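**Student:** Sequence and predicted structure below; questions after.
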Amino acid sequence: MEQWLVGIDLGGTTTKMAFITEDGIIVHKWEIPTDTSNRGERIVAHIARSLDETLARLGGTKEQLLAIGIGAPGPVQEETGMLYEAVNLGWKHYPLKRQLEEETGLPVAVDNDANIAALGEMWKGAGGGARHLLFVTLGTGVGGGVIANGAIVRGTNGAGGEIGHMTMVADGGAPCNCGKTGCLETIASATGIVRIAGEKLAASERPSALRGGDVTAKAVFDAAKTGDALALEVVEEVTRYLGLALANAANVTNPEKIVIGGGVSKAGALLVEHVAAHFRRYAFPRVAAGAEIVLATLGNDAGVIGGAWLAKSLIGA
């Protein structure tokens, strides 16, 4: 009887789940809506029920499941698996590890969602097994994960690796959802890119393919690829700040790989080339020489695969 790890990527809209072998191969994956009503009181019960129903549908038994690794959107206390706060879920000081263990009867490991994506990319993705790795995910916000000597850097209260909240504009920066201003997230996220493009469009009458259409991060990069001058200015500004942030983070950690994921990373080579040029400008030369900047390869599977990596630690695999 083949035994499986359970990887779970808990998001504010959907929860991705998978049964995964100890070698990191996805056997079966699916997702369920995340019910955030009544401060998320039914989320864990829905996860447990979905695990049981899916297992039954596959003709499996509970004995096949070894452990669960779950990523959640917020800082996590490593020892207890408590989520300090997850605004999107309505949780505060939520004992996720304990609750999920009680509902499923399985051992559970909990970490931040960006951290498990970093672990997934390290194990089976673009990280290629690198033991020193920086991961940054560019989506609606900017998440980050730092892996040093094969282990996630969590810090004293679960907030390690918050690359997106490095202050890039010390004075007069745009407000961030975290309560600060001038964070990298206000610049390099999809929403930040749209904001910067809007400001540049409003500041002049210059012709641009972005005028009169729906301005999205994808539209900005698509226009830049055609040589649109205004779009290229936006890309240059965004990637300069991102390259600076990654250089500062890399100067502390000296990574082998810097992996860029999230929806914005679909911009591909244009994004990597610009970021890499700025990174080399700002990084300590020896750090720059040791680091390769690559695009994430696992997409939406990074979280569940990283969750399975977490689960492996519970069974000594």
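**Tutor:** Looks like it arrived, so ask away.
**Student:** C-alpha from now on. contacts and neighbour counts both.
**Tutor:** OK.
**Student:** Check the spacing between Glu233 and Tyr282 real quick.
**Tutor:** Applying CA to CA, to the nearest Å, the value for Glu233 to Tyr282 is 19 Å.
**Student:** Helices of the chain, start to end?
**Tutor:** In the chain, the helices defined using DSSP state H lie at 37-40, 43-57, 96-104, 113-124, 185-188, 190-203, 217-225, 229-253, 269-282, 285-290, 302-315.
**Student:** Reformat those as CSV; add distance to His28 and mean neighbour count.
**Tutor:** Shown next, in CSV, are the helices of the chain (distance: least, CA to CA, whole Å; neighbours: other CA atoms under 10 Å):
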stretch, distance to His28, mean neighbour count
helix 37-40, 26, 13
helix 43-57, 9, 16
helix 96-104, 18, 18
helix 113-124, 16, 28
helix 185-188, 33, 29
helix 190-203, 31, 18
helix 217-225, 31, 20
helix 229-253, 35, 21
helix 269-282, 31, 18
helix 285-290, 37, 14
helix 302-315, 11, 27
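**Student:** can you put those helices in JSON lines and add distance to His165?
**Tutor:** Formatted as JSON lines, the helices of the chain follow (distance: least, CA to CA, whole Å):
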{"stretch": "helix 37-40", "distance to His165": "26"}
{"stretch": "helix 43-57", "distance to His165": "28"}
{"stretch": "helix 96-104", "distance to His165": "24"}
{"stretch": "helix 113-124", "distance to His165": "13"}
{"stretch": "helix 185-188", "distance to His165": "6"}
{"stretch": "helix 190-203", "distance to His165": "13"}
{"stretch": "helix 217-225", "distance to His165": "20"}
{"stretch": "helix 229-253", "distance to His165": "10"}
{"stretch": "helix 269-282", "distance to His165": "18"}
{"stretch": "helix 285-290", "distance to His165": "22"}
{"stretch": "helix 302-315", "distance to His165": "21"}
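**Student:** try this one side by side with the last:
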Amino acid sequence: MPSEERELPFLSWFLKQPKTQTYMLNTERPILGMDIGGTSIKAGVLIGSQLEDIRSIPTPAQMPQDFILETIADFIQTYLHHDFYAIGIGIPGLIDVEKGIVLNLGNIPSFKKVFLKDYLQEKFNKPTFINNDANCFALGEYRFGVAQDFKHVVGITLGTGLGGGIIANGHLYCGRNCAAGEWCSVPYLENDFEEYCSSKFFISKYGAKPKALFKKAQKGDEKALLAYNEFGHHLGELIKHILYAMAPEAIVLGGSIRKAYPFFKDSMMASIATFRYPSISEDLKVLISNLDETAIHGAVALVDEYISQANPVS
């Protein structure tokens, strides 16, 4: 049997990474951040330490690839007056980070093997960095949000689906093609974790959207309270799975369902309390995102994450 002292999976990987250096965002040079989703494309510019000029447009999700690329470029064109020096983009799906290729995007059918980085850099002559949106959430919380005091962090987005992002020793860890942290597809019970740790759980098991149940739970509705209690148990089981794999210092919860945290906190913590290694679970911090535009913050931080590693500020 493994002992309490034995290193957990990936913990040794964390410890072998180079010591984290301190980086600074160049606040004198604006950065454009974008969050491209199946419903909307949202953008904002980091000026100084503030995210400004936040706007969104509908995503023409059912249109051909070329039309969508032109839509993205036209939207970026409206921000050129800010004289931003680089572009960071978060997008759901698998991505070849080095080449900036969007390999597939489920909710935009025509987006398959899209050379988005090359397209935008050729069009605007500005360095462009692309990553998974859940990774951007984790990076945004680490650089701008509630996780700034920790080096090993996992971000979990609880919404229509389930997303995960990893900060290892102060840096974003993506794995191959941004596939690290895809706990949504890990088998759980008769399905997978996304079926139990997203809005899918409430719709399939209780026949209602989480927002509606949240309002009822606030009024003391027993069925709604039961729904969130069960959800918390399943989320706690997911967090235990993450603890075995990554042993983070902190878990950050984002997405719309996080607003109901008081109703699923106790059952979630009860599940976490059954984790086999108390020295890991008892010190775990579960944090709730308080950023309104975490994905854009994370997209902006991508620029610093990749450029600053080559030019650290001492």
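**Tutor:** Okay, I see it. Since the model is a prediction, treat every value here as computed from it, not as a measurement.
**Student:** quick one, which of the helices of structure 1 is nearest to Gly69 of structure 1?
**Tutor:** Proximity to Gly69 of structure 1, assessed across the helices of structure 1 by CA to CA, is greatest for helix 302-315 (4.1 Å).
**Student:** any residues touching that closest one, and which ones?
**Tutor:** 5-9, 16-18, 20, 22, 24, 26, 66-71, 107-110, 113-121, 123-125 (CA atoms under 8 Å, 6 or more residues apart in numbering).
**Student:** Name the nearest residue to the aligned partner of Ala270 of structure 2 in structure 1, sequence neighbours excluded.
**Tutor:** Taking TM-score structural alignment, Ala270 of structure 2 has Ala277 as its aligned residue in structure 1. Sequence neighbours aside, Gly243 is the residue nearest to Ala277 of structure 1 in space, at 7.6 Å (criterion: CA to CA, 6 or more residues apart in numbering).
**Student:** for Leu83 of structure 1, same thing?
**Tutor:** Val76 (4.6 Å).
**Student:** In structure 2, which residue is most central in space?
**Tutor:** Among the residues of structure 2, the one closest to the centroid is Ala134, at 2.2 Å (CA atoms, centre = their mean).
**Student:** And that residue, how far from Glu305 of structure 2?
**Tutor:** Distance from Ala134 of structure 2 to Glu305 of structure 2, counting by CA to CA: 15 Å.
**Student:** ok, now Lys42 of structure 2?
**Tutor:** Note on Lys42 of structure 2: its distance to Glu305 of structure 2, by CA to CA, is 21 Å.
**Student:** for Ala168 of structure 2, same thing?
**Tutor:** As for Ala168 of structure 2, its distance to Glu305 of structure 2 is 13 Å (criterion: CA to CA).
**Student:** same thing with Glu222 of structure 2?
**Tutor:** Distance, Glu222 of structure 2 to Glu305 of structure 2, using CA to CA: 46 Å.
**Student:** which residue ranges form the strands in the stretch 51-200 of structure 1?
**Tutor:** Secondary structure of the stretch 51-200 of structure 1, counting by DSSP state E, counting those that start in this stretch: strands at 65-72, 76-77, 82-86, 91-94, 108-112, 133-138, 142-148, 151-152.
**Student:** compared with structure 2, how much does the longest one deviate?
**Tutor:** The superposed strand 65-72 of structure 1 is, by mean CA distance after the TM-score superposition for structure 1, a mean 1.0 Å from where its aligned residues fall in structure 2.
**Student:** The residue mapped onto Pro248 of structure 2 from structure 1 and Glu236 of structure 1: what is the separation?
**Tutor:** Under the alignment (TM-score structural alignment), Pro248 of structure 2 pairs with Pro255 of structure 1. Taking CA to CA as the criterion, Pro255 of structure 1 is separated from Glu236 of structure 1 by 24 Å.
**Student:** Over to Pro285 of structure 1?
**Tutor:** Pro285 of structure 1 is 22 Å from Glu236 of structure 1, where distance means CA to CA.
**Student:** now swap in Gly263 of structure 1 and tell me
**Tutor:** Per CA to CA, Gly263 of structure 1 is found 18 Å from Glu236 of structure 1.
**Student:** show me the contacts for Glu190 of structure 2.
**Tutor:** No residues are in contact with Glu190 of structure 2 under the rule CA under 8 Å, 6+ apart.
**Student:** Now do the same contact list for the residue lying closest to Tyr206 of structure 2 once chain neighbours are set aside.
**Tutor:** Leaving out its chain neighbours, the residue that sits closest to Tyr206 of structure 2 by CA to CA, 6+ apart is Ala227, at 7.1 Å. Each residue near Ala227 of structure 2 by CA under 8 Å, 6+ apart is listed here: 202, 206, 213.
**Student:** same thing but at 10 Å, please
**Tutor:** By CA atoms under 10 Å, 6 or more residues apart in numbering, Ala227 of structure 2 lies in contact with 201-202, 205-206, 210, 213-214, 217, 263-264.
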